[in-house]
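Trainee: Structure for this input, please:
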Amino acid sequence: MDAPMKRLILVALISLTSSFAMADTLTLKPGHPDTYVVVKGDTLWDISAKFLNDPWRWPKLWNANPQIANPHLIYPGDRLTLVFIDGQPRLVVKPQVRKSPEGRVMPKGGAIPAVNLELIQPYLSQNRVVDDEWYAQQPMVLGGESPSRFHIERDVIYVQAELPVGMKVAAYEAGRIFTDKTTEETLGREVILTSSGRVVESGPISKIQISTNLRETRPGNRVLPIEDEALMSAYFMPKPADVADAYVLGTEKDIREVGKLDVVYISKGVNDGVEPGDVFAIHRDGETVVIDKNGTPEPSIDRSAYGNLMAKFGSDSAIKLPDVYHGNLMVFKVFDKVSMGLIMINNRPVRTDDKLSVPAETGLAGE
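Mentor: Below you'll find the model as predicted:
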C-alpha cells in the first residue's frame, strides 16, 4: 500500500473515532448545579434535566459510577454530586445516614423511578392495539342479568363463549383503526378497557361478574384475557431509537395537539424493532416557500393559489425549509406494528403526522 493511501485511511479512522467520541459526549446544561438533594416525587429524568440538555441520556450520566450499580436505588434525601471522570460528567451519590446503627434512611415511598409511573400506569392496563380481524373473533358481550343496556361493577354479564370458571378476563370496546399513511396497510385497532372480572359460570354462554369498571360495559364489547404486562411494574432504561420512517399516528386523547407528559401512538412496533425505553426526537415538516416573480420568498400565509400549487407539486421556485424540532418522546408500551409513547420534552405542540427520528444532542434545555 502506497503512502498516500495509508494517510487517507489514517485520516478516515481518526475522523470516525472522533465522530464516535462526539456522539458519546454529554453536554451539560448551562447554569447546572454542582450538587442536588433528591426529594420525594423526583424522577431520574427530572433530576437529569437539571444537569443535561438531553435528560434521556441519564444512564450515561451515572454509568461510570460504582456507587450506583442500579440507578433506581436512589432515594429522597440522597445528595448527588457532579464530578468528572476521564473528562466526562458523572453523578455520585452520598446517601443520607443517621448517627445510629439504623444506617441509611429508606423512605416509605422507596427508590425514585425513571419517569412518573402514575402518568402511564393507566395506559399499561387500559389501552391495547390488536389485529382487527382477531379482535372481531373474540368472545362478545351479549347482555347481562340487569335489564340495563350498560353494565357496571358487580353486574353479571353474558358472553358468547365457553370460558373456564375462575378465569380473569377484561372487556374492551373498539376504538380507532390505525393505517399507514404511505402504504395504507392496517396497523391495528385500538381497543379500550371498560371492565374486568371473573367467570362465575361456564357454558355455551358464560357468565362473568364485573369486579372493576372504568366505563360502562355494553353489548358488542369483546372479552380478552388479562395482559400479564398490565400486572407488572414498569421499568424503563432510555436509549436512542434505531428505527427509520416513524411518525405520530395519533394522540391518545384524539385531539389536535398535545404537549409534555401527554401520550401518543406511533407508527412502529415490535415488528420494527421498537422496545420500551426507546427515545425519539419529534420534528414537524419544514415549510415550503415559493419565490415569487419579483424574486421574493412568499410564505404560506401570503401565498396565492398558484403559489400553493407550486409548493405542493414542486418547482424550481419552491424551496423546502428545514424540519422544526418539537421535542422528545419515550416509548413505554409496544404492540406488533404500533407503540405508545410519553412526550417527555416539547418546545412546540405535537400533532398527528409529526416525524420521529433518532434523537441527537439538541443544545436545548428541554425542561
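
Trainee: drop to CA atoms for contacts and neighbour counts, all remaining ones
Mentor: Noted.

Trainee: How much space separates Gly188 from Val129?
Mentor: Applying C-alpha to C-alpha, to the nearest Å, the value for Gly188 to Val129 is 6 Å.

Trainee: what's the answer for Leu356, then?
Mentor: The separation that Leu356 has from Val129, given C-alpha to C-alpha, amounts to 20 Å.

Trainee: one more to put side by side:
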Amino acid sequence: MKKHLCLALLFLGLTAPFAAAQEQPTIYTIVPGDTLWGLSQRFLKDPYYWPNVWANNQSVGNPHFIYPGQKVRIYSDRIEVEQAPAAPAPQAPAAQELREEPQAVTFSVNGSEGFLIENGMKPSGNVISLHQNREMAGTDDIVYTDIGRAQGANPGDRYQIFKKIGPVSHPVTNVILGQQVIPLGELQLSELEEKASKAIVTKSFQEISAGSFLLPYQERKLTIPLKSADRDLTGYIVQTQTGNQALAVNDVVFLDLGKAQGMQAGNMLYIVRDVVPDQRYANAKIEKLPVEVVGALVVVATGMNSSTAVIVKSVDTVYRGDRVEMKKSR
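Mentor: This is a model prediction of the structure:
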C-alpha cells in the first residue's frame, strides 16, 4: 500500500474534495482507551503514522489520547480526526458569536534540559572568582568574570551560566561528541575593566562556582511547534540528561543529529530497534525484519552535530544507544 502521507497532508485543503469523490471513508467513534498509536496500527497497519494524525489535526491537543465520542474518518491511506463536538451551553441572551481559533500542536520547554557543547565551540567567558573568595554563589551574589571591554561587553549585558558534566562518547563509534552541560543560572554585568568584569547573579538554579562558563543570554522558556519531516535521518541516543540508562516519557536525551544533518527543533523521530529473525522456522534465509517501534521523541534544541530531545511516547523501556529514525515518506 503506497503511502505518500506527508505530501497528502501538506496539500490536504486541495486534495480533500477529490479524495472524497473517489473513496468514501469509514466512520469510527472513539471509545475509552483509544490512542492515535493504536488507531494507526489497527486501521493502517502502520504505527509510524500517528504523529502525522497529531500534527495535522489541530483538534487533537494531547498526542497520546483522543476523547470518547470523537469520530475519525478512515481512508485506505490516512486517518482524519473530526472536531470534537462542544458541550451544549445554557441558553442566554443573543450576543455576538465568538470563535476561538484552533492552536497548533506545540511543546513547551523551560531551559533546564541542557545540551552538548561540541568540540570547537567556545564559550563567551568564565566565572573566574566569587565575592570574598566564597566557594559557592547563588541569587544576588557577586561574581567576577573574564569578560571585559576588550570583548565588546557593556554594563547590563546578560549571560547564562553553565557547568560541564563530562565528555559524551558515541555509543557505537566511541567518538567523543562533546561535553554535556547543565544550566546553573543567569548573571548581569555591572562594572567592567578591560579584560574582566563584576557581575551579579540574577537567578540561580544550582550552586555556582568558579570555573563555570558563560554564554550570551537566551530566553529559557520556549514554545516549539511540531514540524513535519522534510528528509530521512537515522541517528542514536548518545546520552541522557540524568545519566540513567533506562528511560521513559518526559526524559531528556541527546542525539547525534544536528543542524548539519538537517535536524530542526520540533522534528519528531521514532525510537526503533532491530528484530533478529529466527531462522529455524524459515524456509529461506531472512536477512531483515521490520523494525520494532518502541517510542517517539521531539527535538527541542539543535547544535551543529547534536540535539536535545524529549521522549513523548514509549511502549517499552528506552535506553541510551537506541536508534532513532525520521521518515519524510510517512
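
Trainee: shared neighbours, Gly188 and Val129 of the first structure?
Mentor: Here Gly188 of the first structure and Val129 have Val338 as joint contacts, going by C-alpha atoms under 8 Å, 6 or more residues apart in numbering.

Trainee: Who are the contact partners of the aligned partner of Ser197 of the second structure in the first structure?
Mentor: Aligned by TM-score structural alignment, Ser197 of the second structure pairs with Ser206 of the first structure. Ser206 of the first structure is in contact with Tyr158, Val159, Gln160, Ala161, Glu162, Leu163, Val199, Val200, counting by C-alpha under 8 Å, 6+ apart.

Trainee: swap the cut-off to 7 Å and go again
Mentor: Tyr158, Val159, Gln160, Ala161, Glu162, Leu163 (C-alpha atoms under 7 Å, 6 or more residues apart in numbering).

Trainee: What about the corresponding residue of the second structure for the first one, how many residues nearby?
Mentor: Same thing as Tyr158 of the first structure. Aligned by TM-score structural alignment, Tyr158 of the first structure pairs with Tyr144 of the second structure. Around Tyr144 of the second structure there are 21 other residues, counting by other C-alpha atoms under 10 Å.

Trainee: for the one 4 residues further on, same thing?
Mentor: Using other C-alpha under 10 Å, Gly148 of the second structure is surrounded by 20 other residues.

Trainee: same question, Ala23 of the first structure
Mentor: 11.

Trainee: ok, which stretches of the first structure are helices?
Mentor: 3-23, 44-49, 58-63, 117-126, 132-136, 305-313 (DSSP state H).

Trainee: about what we covered before: disregarding flanking residues, what is the spatial nearest neighbour of the match of Tyr158 of the first structure?
Mentor: In space, Tyr144 of the second structure comes closest to Lys198 once its chain neighbours are excluded; the distance is 4.7 Å by C-alpha to C-alpha, 6 or more residues apart in numbering.

Trainee: Was I right to think that neighbour contacts Glu191?
Mentor: Yes - between Lys198 of the second structure and Glu191 there is a contact at 5.1 Å, judged by C-alpha atoms under 7 Å.

Trainee: Show me which of those two is the more surrounded one.
Mentor: Per other C-alpha under 10 Å, whichever of Lys198 of the second structure and Glu191 has more neighbours is Lys198, with 23 against 15.

Trainee: for that one, what are its contacts?
Mentor: Applying C-alpha under 7 Å, 6+ apart, the residues contacting Lys198 of the second structure are Val143, Tyr144, Thr145, Leu189, Ser190, Glu191, Leu192.

Trainee: just Ala244 of the first structure next, same as before
Mentor: Applying C-alpha under 7 Å, 6+ apart, the residues contacting Ala244 of the first structure are Ser357.

Trainee: what do you get for Ala55 of the second structure?
Mentor: Ala55 of the second structure touches Val105, Leu226, counting by C-alpha under 7 Å, 6+ apart.

Trainee: I'd like the distance between the residue nearest to Tyr144 of the second structure and Leu215 of the second structure.
Mentor: Computed with C-alpha to C-alpha, the distance linking Lys198 of the second structure and Leu215 of the second structure is 16 Å.

Trainee: Then Thr240 of the second structure?
Mentor: 22 Å.

Trainee: Who has more neighbours out of these two?
Mentor: Just comparing Thr240 of the second structure and Leu215: by other C-alpha under 10 Å the higher neighbour count belongs to Thr240, 23 against 16.

Trainee: My read is that Lys221 of the second structure contacts Asn110, right?
Mentor: Yes - between Lys221 of the second structure and Asn110 there is a contact under C-alpha under 7 Å: 4.3 Å.
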